[in-house]
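J.: kindly return the folded structure for what I paste below:
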Amino acid sequence: MNTDILRFATAGSVDDGKSTLIGRLLYDSKSIFEDQLDAVERTSRGRGEEQANLALLTDGLRAEREQGITIDVAYRYFATPRRTFIIADTPGHIQYTRNMVTGASTADLAVILVDARKGLQEQSRRHAFLATLLQVPHLVVAVNKMDLVDYDRDRFEEIRREFTDFAAKLDVADLTFIPISALHGDNVVERSPEMPWYEGSSLLHHLENVHIASDRNLIDARFPVQYVVRPHKADDPELHDYRGYAGQVAGGVLRQGDEVVHLPSGLTTRIKRIATAGGDVDEAFSPMSVTLLLEDDIDVSRGDMICRPNNRPAEARDVQAMVCWMSESKKLTPRSKLLVKHTTRTAKVMVRDLLYRLDVNTLHRDESAEGLDLNEIGRVVLRSAQPLFVDPYKRNRATGGFILIDEHTNATVGAGMVLAAD
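T.: Predicted coordinates:
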């Protein structure tokens, strides 16, 4: 069974060819059904196009097809013998920044497309910044439409220099440049004979081989409790006293016999068993979903945290964070009252302070901003009614990320990344 999964997001300006690139990956890796291809060919002929428009494989919404743009995050799945892939095709329009944040928040890698004719656009910079803000570990800049500049090496090198200069201001851990033509398949799945000067791998080869195992935090053991399991089957005496704590490991490695501490009580105990759907295991690590059974009877509830006694997250009511505001109907302002969903804990919060609004195009900080509107990003201080068990987002995306919810409508109105406990 193929268990190695790579999640990647595509981003870039409108009409840079993101949907065509994904269509090409699906088509050339033989990951689409014949009836899907037939439907695409019929639609393409109906629009007077000579060859199948592979972008239609990802532009699933009818409105998108009619306008020729992507307006929502479209998720696609495909597999090769080496790896399984989950693609988030994010929209390019400036007003859909929140969708880009949604698509990239769980990504291991981001592919940023740049049109070889137009070079680096405002949206290319915006999406590169957002990818680094969201701590996406690997960045690939795919210089697309190389066929329209006669596969010119100088043009590719010019874009590479320009992007490298911009990336120097960002926190980019791994940056790769690949010249491609999504329309013709150059350097997408196979190396292109049109660009003999390019010595790197094709995009798919890079996606198959990029090392992601070390991106996960295997140092800080974190287990947010999602559900307390109490079967209480009277006819089965073994289950009569069963009390397990189900959840997903959010970091580190937990082993049978390990000493652990329960937060918020601070009581210590040991792990008696680690149960899974397939039976007991000796150890569990991120992102496994397991049930922990402890040696001592401790009062544990949903939203509590199990971790190591000498390696704990910060227990904080005041948290500094970067927030992307996602609400069209209301503004984020100081004194705003919301709900925060952090790991498995939901608590009431108030915006204690707005430190600055960030211009994601220039990286300028506006400290005089009075609030955040739709798609704007800013640094805020939140005060929670209950303690939150947080790590910096840079260290652990699972315990450093959260969403903000409107307590009246239950709508998600913001996404945030913890910078520090205040």
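
J.: contacts, neighbours, all on C-alpha from now
T.: Noted.

J.: ok, which stretches of this structure are helices?
T.: 18-28, 34-46, 62-67, 97-104, 122-133, 153-167, 203-209, 237-240, 397-400 (DSSP state H).

J.: the first one versus helix 34-46: what angle between them?
T.: Computed with axes from the mean of the first three to the mean of the last three Cα atoms, to 10 degrees, the direction of helix 18-28 lies at 130 degrees from that of helix 34-46.

J.: which other helices and strands contact helix 18-28?
T.: strand 5-12, strand 84-89 (3 or more Cα pairs under 8 Å, 6 or more residues apart in numbering; DSSP states H and E).

J.: one more: the fourth one?
T.: With contacts defined as 3+ Cα pairs under 8 Å, 6+ apart, the packing partners of helix 97-104 are strand 5-12, strand 84-89, helix 122-133, strand 314-325.

J.: turn these into JSON lines, columns for mean neighbour count and distance to residue 355.
T.: Formatted as JSON lines, the helices and strands packed on helix 97-104 follow (neighbours: other Cα atoms under 10 Å; distance: least, Cα to Cα, whole Å):
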{"stretch": "strand 5-12", "mean neighbour count": "24", "distance to residue 355": "28"}
{"stretch": "strand 84-89", "mean neighbour count": "21", "distance to residue 355": "31"}
{"stretch": "helix 122-133", "mean neighbour count": "22", "distance to residue 355": "17"}
{"stretch": "strand 314-325", "mean neighbour count": "22", "distance to residue 355": "9"}
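
J.: the structure of the following sequence is requested for comparison with the preceding one:
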Amino acid sequence: MTDILVIRLPEKADQSVHWIHYSVNEDLIKDYGKLNQVSELTELSGLSLRSDIQVLLPGQQVSIQSCLLPKRAEKKIDQALPALLEDSVADNIERLHFVALEVVKERVTVAVIAHSYIQTCLDWLAHAGLQATRMIPDWLALPYQEGETTAVKLGNDWLFREGTYQGFTLEQECLPILYLVKAEQDQTRDSTLNQNIRSFSSPPEDSSFFWQAGTVIPALTVLARGCLSHNITLLSGPYRQNKTIRIPLLKGAAAACMAILSFVILSVIEKGLIFHRLTQEIKKTQIKAEQAYQALFLKPQKVVNLKAQFNALTNQMKSQPKVPHLMDFLAQIAIGIANMRIEPRDMHWFALRYDREHHSLYLQIGVNHFSEFEQLRNGLSEKFILEQGVLVQEKKRVNSTFTLKNKTVEVNHLKVTK
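T.: Coordinates of the predicted model:
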């Protein structure tokens, strides 16, 4: 446990609520304050997500009783307590909640609180989105050493702890009554208030019995440090709390949720549009790749698997024997074109295919003017046996085909044939 949120609830909804946010490991007060009334508990819901909530109840609402525990009831203490204390409490036992605090031999110490009040406190917390981890009387959070009484002032209340499970809470105005009770008990020497009172707050000015002076410590700090000194809780039986995630009812939570939801929806739409755009780009790229494949390999058939078909053709080409005359063809074409007055950027090469069996090279070329095509035909005919296809004019370009045969190879081929 790192942080705790200690909340001291009042007796009535219109009374003030004291609270402190405390770091246990660092012994550090992170924040503290006072709410004007119970309805303002929602202001603490943000702190509750990071802290265990320790709830202190006014000592006036919790009475401490003790009784002898029959042996047959040791295994079912909770069920036996109402009947055992029926004569010791003023209210109907069905309206009261009983919690066993300690069992020493055959005597059990019991905390008694009204069902109506503890349920009211839980309703206050639930309405604010808070869930208590523990709930104890406020005076039980005071430190205690045997032989002394400790006290602290919280708001208009004085909290006193006289023993391990003995204590009470009084309003400032009721202190004179305490003095009278103490004076009467002093005569019989039968009062725990004969002990020194070690106060963590400045003693009241009208105190008529001994208060031990000490370092003044803020009441909330004292209670925050002491509320974890034992494992007692009033949240037993029907009030046992399940460990659930606390969802704070923050102001503007609905607006925040709508903003987050809108952001998520817009993000999904944006990602959907990006995905659609990428899908379209992929389709366009695939179409261009298929067109380039068909133009490069002169394969008019449908492309089913571009990568597989391309790899098959390239592997087939790699397995074919070397073509000794192709490089001669290309070198002579390059020399012939270099001697012409046609700019290379004005020539458009659409296809080039070598027929190894007939030692011929098929070209599909486009130029800008008929005169350039005539110049190209004359230049190539000096080095090759040339067959020209039909001239076709498309827009501002003249296209045609040439079938070139090497003159030397053709002569040798004719000799072999004869």
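
J.: could I get the TM-score for this pair?
T.: Remark: TM-score between the superposed chains equals 0.21 [TM-score structural alignment, normalised by the length of structure 2]; 138 aligned residues with a Cα RMSD of 6.7 Å.

J.: now render the helices of structure 1 as CSV, adding distance to residue 280 of structure 1.
T.: Listed next are the helices of structure 1 as CSV, based on distance: least, Cα to Cα, whole Å:
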stretch, distance to residue 280 of structure 1
helix 18-28, 38
helix 34-46, 42
helix 62-67, 47
helix 97-104, 34
helix 122-133, 38
helix 153-167, 46
helix 203-209, 32
helix 237-240, 15
helix 397-400, 24
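
J.: nearest to residue 272 of structure 1, out of these?
T.: Of all those, helix 237-240 sits nearest to residue 272 of structure 1, with 15.0 Å by Cα to Cα.

J.: for structure 2, what's the longest helix?
T.: Using DSSP H, we find that the single longest helix of structure 2 is helix 253-297.

J.: and residue 26 of structure 1, how far from residue 87 of structure 1?
T.: Residue 26 of structure 1 sits 10 Å away from residue 87 of structure 1, taking Cα to Cα, to the nearest Å as the criterion.

J.: for the helix or strand containing residue 118 of structure 2, which positions count as buried?
T.: Assessed by DSSP states H and E, residue 118 of structure 2 sits inside helix 115-127. Using 16 or more other Cα atoms under 10 Å as the test for burial, helix 115-127 of structure 2 gives 117-118, 121-122, 124-126.

J.: what packs against it?
T.: Applying 3+ Cα pairs under 8 Å, 6+ apart, we find helix 115-127 of structure 2 packed against no helix or strand.

J.: ok, now with 10 Å
T.: Other helices and strands packing on helix 115-127 of structure 2, by 3 or more Cα pairs under 10 Å, 6 or more residues apart in numbering; DSSP states H and E, are strand 52-57, strand 96-104, strand 134-137.

J.: want to throw these into CSV with mean neighbour count and distance to residue 79 of structure 2?
T.: Listed next are those as CSV, based on neighbours: other Cα under 10 Å; distance: least, Cα to Cα, whole Å:
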stretch, mean neighbour count, distance to residue 79 of structure 2
strand 52-57, 22, 24
strand 96-104, 18, 9
strand 134-137, 24, 21
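
J.: indicate which one of those is closest to residue 372 of structure 2.
T.: strand 52-57 (91.6 Å).

J.: can you name the next helix or strand after the closest one?
T.: Next along the chain after strand 52-57 of structure 2, taking DSSP H and E as the criterion, comes strand 63-68.

J.: buried residues in the next helix or strand after that following strand?
T.: Per DSSP H and E, the first helix or strand lying C-terminal to strand 63-68 of structure 2 is helix 77-84. For helix 77-84 of structure 2, burial by neighbour count (16+ other Cα under 10 Å) applies to 77-78, 80-82, 84.

J.: out of those residues, the closest to residue 4 of structure 2 would be?
T.: Residue 4 of structure 2 has its nearest neighbour among the buried residues of helix 77-84 of structure 2 in residue 78, at 28.7 Å by Cα to Cα.

J.: in a markdown table: the helices and strands packed on helix 18-28 of structure 1, plus distance to residue 66 of structure 1.
T.: What follows is the helices and strands packed on helix 18-28 of structure 1, written out as a markdown table (distance: least, Cα to Cα, whole Å):
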| stretch | distance to residue 66 of structure 1 |
| --- | --- |
| strand 5-12 | 20 |
| strand 84-89 | 18 |
